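>>> sequence below, structure please.
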Amino acid sequence: MPKNRQILLDNRPDGEATTSNFKLVASETPALQDGQVLVRHHYLSLDPYMRGRMSDSKSYSAPQPLGEVMIGGTVGEVVESRHPKFAVGDKVAGMGGWQEYSAVDASQPGLLRKVDTTHVPLSFYLGAVGMPGVTAWYGLNEIIAPKSGETVVVSAATGAVGSSYAALAKARGCRVVGIAGGPEKCKYAVEELHFDECIDYRTHPDVKTLSKALKQACPDGIDGYFENVGGYILDAVLLRTNAFARIAVCGMIAGYDGQPLPLQNPSLILINRLKIEGFIVSEHMNVWPQALQELGTLVAQGKLKPRETVAQGLDAAPEAFLGLLKGKNFGKQLVKLI
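Model (predicted):
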């Protein structure tokens, strides 16, 4: 059996996460039992939610156990199978974690699914046509529920979620405004992701200046907002919301190191009769087939052109992950394992 290199969570961060929180080990891949398949991972997904799992504070899911392989989405190829519905050579997506191989009980629903790479590249099933894309789909459709002509905004606009959100919102006839970090990302958002406008938060580093920029970009106010960041960006958006605006709260990356993120003007929730709803996409598996079908079609039609940042080799995963938390990636952050 092939050697399997793995990255474990060795200890929990005290404040900011560091590479010393992780440990690289090697082990033998196990002999397969009936119903299992062995997957050779081609790509590993890095996502902001992983930072929350590293801590043992109260959250929507159990913390990542110490001494175990870091959680994470993977795509790859079946290299051995003892399950009748999976054959050697099948391309698959699952949650194999930060390792080169995984032995998966394919009889358990939802652990592994075949993917078609005819029109959609394999890596896209970790981004635009995977969990991040479905996240954008759910927040937009089930919480914001925009009408044609409404203005919707998203933070972290050029990431895996934001880029999918733009394509989905444009397909519904919305005016779409993004918030991203740096002129290159904003240029990409407008020219390739078809945002109507994109605001560089780095040139608007406080509530007052960002709110002014939002007023210019959203002259008719904001009807829907998809929140990935929190902090002063949320405060600035709240100042520009229309009555009965809807806010889908997906992430609060500004607070992932443990610092509190108080609201400056919570009275706006009442004044504008806002609907604010947090959600976890894994709790809504019923929408995944419909969402993935639309996202795959948008990619095949060239209406969704997500960008990827790819680190090479399992050893690069910790540094790439820490870079993701600081916005150093451009588009979906991946680790290529072969």
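
>>> could you use CA atoms for every contact and neighbour count after this?
Fine.

>>> identify the residues contacting the residue nearest to residue 107 when sequence neighbours are not counted.
In this structure, residue 107 finds its nearest non-sequential neighbour in residue 35, 5.9 Å apart by CA to CA, 6 or more residues apart in numbering. Residues near residue 35 by CA atoms under 8 Å, 6 or more residues apart in numbering: 81-84, 105-107.

>>> go with 7 Å
82-83, 105-107 (CA atoms under 7 Å, 6 or more residues apart in numbering).

>>> ok, the residue at minimal distance from the centre of the chain - contacts?
By CA atoms, centre = their mean, the chain has its centre lying nearest to residue 132, at 3.9 Å. The contact partners of residue 132, by CA under 7 Å, 6+ apart, come to 160-161.

>>> and for the one 3 residues further on?
Under the criterion of CA under 7 Å, 6+ apart, the contact partners of residue 135 comprise 161, 281.

>>> report the distance from the helix or strand containing it to the chain centre.
According to DSSP states H and E, residue 135 maps onto helix 131-138. Relative to its parent chain, helix 131-138 has a centroid offset of 8 Å by CA atoms, centre = their mean, to the nearest Å.

>>> that helix: what's the following helix or strand?
strand 151-155.

>>> residues in contact with residue 332?
127, 159-160, 307-309.

>>> in strands, which of the residues you listed fall?
308-309 (DSSP state E).

>>> in CSV: the contacts of residue 332, plus distance to residue 189 and neighbour count.
As requested, the contacts of residue 332 are exported to CSV (distance: CA to CA, whole Å; neighbours: other CA atoms under 10 Å):
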residue, distance to residue 189, neighbour count
127, 16, 29
159, 10, 28
160, 12, 28
307, 10, 21
308, 14, 17
309, 15, 17
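
>>> for comparison, sequence B:
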Amino acid sequence: MEVTQIVLASRPKGNPTPENFRFEKAELPALQEGQVLLKPLYISVDPYMRGRMNDAKSYTPPFQVDAPLEGGVVAKVVESKSEALQPGDVVLGALPWATQTVADGKKLQKIDTNLAPASYYLGILGMPGLTAFFGLLDIGQPKEGETMVVSGAAGAVGMVVGQIAKLKGCRVVGLAGSDEKAELLKKEFGYDEVINYKTTQNLRAELKAACPNGVDVYFDNVGGEITDAVISLINFHARLIICGQIAHYNDQQPQLGPRFLPLILTRSALIKGFIVSNYHTRFPEAMQQLAIWVKEGKLHYKETILDGFEKLPDAFLGLFTGQNQGKMLVKV
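Prediction:
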């Protein structure tokens, strides 16, 4: 069977461009015992994938040039030689960017689309939701009355982080890249204040005004000058959660910023980076709690969905220009 796939044509230097991707035809192998034929329904694009485009050691192997890119996919089983999966089942897995694919049934997770829409398993019930849940609750340990700041607040993780912090009784301040996103976060997601970092004349002054009692928890999805500004306001025993550094993903040379470790020392603050897979053994408990909050209407979610397999490169590139509100997906 002939399928279309998207391969890494070349490694980016700085910002990725459409030229780094190539569409090509490929032949799928015949099904073997334990395998299934899948048709993707939704394909996720995520900032961490930028790091995998580099030929560098990291927590996950790099993409290979001339090989398909891969990421989180919700797919429907078309044909099965797996005892655990039947045609029509909907599954979640790390799969290549292809119009159809053959996969090992043991590496797939069957999902319940009666509990939540299929796309949610790539968002609020998937990696972004789990990232928000464990990063905030395990590392940040928010307490009632504390102030928490979230960078990248209108992204897939940031939207969930802010809402969970509100459930825990925090004052929540976000940073986002447009007035439209700021208004959305306040009206629909309960943020107390949101600063448009692209238009502010004085980020530190606006942050200080929004956080009159300082910052107790900082959930960092961005890094760069935003983080420099937030760290200047941290309180004694503050917790800094390093989830993403999207401001630096396209850097060709390391940036030299403020040296803030003396402040971490004198404030007895905790700064910790994490990868959501660190918590893989606890995923079921988090998904159950997130699903309960969604069902009870305590967590809301926003998706930006582009239609068509051919839109995958555009969707990915859009992550770095802020085109998404919430989770960025492609519907195939």
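
>>> for the contacts of residue 35 of the first structure, which ChimeraX command selects only the ones that are buried?
To isolate the buried members of the contacts of residue 35 of the first structure in ChimeraX, using 16 or more other CA atoms under 10 Å:
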select :82,83,105,106
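
>>> now do the helices in the stretch 1-150 of the first structure.
49-54, 131-138 (DSSP state H, counting those that start in this stretch).

>>> check which helix or strand the counterpart of residue 250 of the second structure in the first structure maps to.
Using TM-score structural alignment, the partner of residue 250 of the second structure in the first structure is residue 257. Residue 257 of the first structure is located outside every helix and strand, with elements delineated by DSSP H and E.

>>> ok, residue 257 of the first structure touching residue 16?
Yes. Using CA atoms under 7 Å, residue 257 of the first structure is in contact with residue 16, at 5.3 Å.

>>> okay, the two: which has more neighbours?
More crowded of residue 257 of the first structure and residue 16, by other CA atoms under 10 Å: residue 257, with 16 against 12.

>>> what residues are up against that one?
Residue 257 of the first structure touches 15-16, counting by CA under 7 Å, 6+ apart.

>>> ok, now how distant is it from residue 116 of the first structure?
Residue 257 of the first structure is 37 Å from residue 116 of the first structure, where distance means CA to CA, to the nearest Å.

>>> go on, residue 200 of the first structure?
Residue 200 of the first structure is 36 Å from residue 116 of the first structure, by CA to CA.

>>> which one of the two is surrounded by more residues?
residue 200 (19 against 13).

>>> show me the contacts for the aligned residue in the second structure for that one.
Using TM-score structural alignment, the equivalent of residue 200 of the first structure in the second structure is residue 196. Counting by CA under 7 Å, 6+ apart, residue 196 of the second structure touches 175-179, 182.

>>> and residue 168 of the second structure? What does it align with in the first structure?
Residue 168 of the second structure maps onto residue 172 in the first structure, by TM-score structural alignment.

>>> ok, now residue 299 of the second structure?
By TM-score structural alignment, residue 299 of the second structure lines up with residue 304.

>>> tell me which element the closest residue to that match other than its chain neighbours is part of?
Leaving out its chain neighbours, the residue that sits closest to residue 304 of the first structure by CA to CA, 6+ apart is residue 298, at 5.4 Å. Per DSSP H and E: residue 298 of the first structure is located in helix 288-300.

>>> one more: residue 173 of the first structure?
Judged by DSSP H and E, residue 173 of the first structure forms part of no helix or strand.

>>> what's residue 128 of the second structure aligned with over in the first structure?
So, by TM-score structural alignment, residue 128 of the second structure is matched to residue 132.

>>> matching residues in the first structure for stretch 211-223 of the second structure?
Under TM-score structural alignment, the match for stretch 211-223 of the second structure is residues 218-230.

>>> deepest in the core, which of the helices of the stretch 1-150 of the first structure is it.
helix 131-138 (a mean of 25; mean count of other CA atoms under 10 Å).

>>> nearest to residue 57 of the first structure among the contacts of residue 35 of the first structure?
residue 105 (29.9 Å; CA to CA).

>>> wait, the closest one sits on residue 34?
No. Taking CA under 7 Å as the definition, residue 105 of the first structure is not a contact partner of residue 34, at 8.5 Å.

>>> what touches both of the two?
Counting by CA under 7 Å, 6+ apart, nothing touches both residue 105 of the first structure and residue 34.

>>> what lines up with the residue nearest to residue 107 of the first structure in the second structure?
Residue 35 of the first structure maps onto residue 34 in the second structure, by TM-score structural alignment.

>>> how close does its match sit to residue 92 of the second structure?
For residue 34 of the second structure, the distance to residue 92 of the second structure - CA to CA - is 16 Å.

>>> for residue 16 of the second structure, same thing?
27 Å.

>>> ok, residue 221 of the second structure next?
Applying CA to CA to residue 221 of the second structure and residue 92 of the second structure gives a distance of 25 Å.

>>> returning to what we had before: now the second structure: which of the contacts of residue 35 of the first structure match?
Contacts conserved in the second structure for these, using both residues aligned by TM-score structural alignment, their matches' CA atoms under 7 Å: 82-83, 105-106.

>>> could you export these as TSV, including distance to residue 8 of the first structure?
Listed next are those as TSV, based on distance: CA to CA, whole Å:
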residue	distance to residue 8 of the first structure
82	27
83	28
105	21
106	23
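
>>> and the residue nearest to residue 304 of the first structure, how many neighbours?
19.

>>> verify the stated contact: it with residue 305.
No. The pair residue 298 of the first structure / residue 305 is not scored as a contact, 8.6 Å apart, by CA under 7 Å.

>>> picking up where we left off before, comparing residue 16 and residue 92 of the second structure, which residue is more hemmed in?
Comparing residue 16 of the second structure with residue 92 by other CA under 10 Å, the one with more neighbours is residue 92, at 22 against 18.

>>> residues contacting the closest residue to the more buried one other than its chain neighbours?
Closest residue in space to residue 92 of the second structure, ignoring its immediate chain neighbours: residue 74 at 4.6 Å, by CA to CA, 6+ apart. Listed by CA under 7 Å, 6+ apart, the contact set of residue 74 of the second structure reads 40-43, 90-93, 118.
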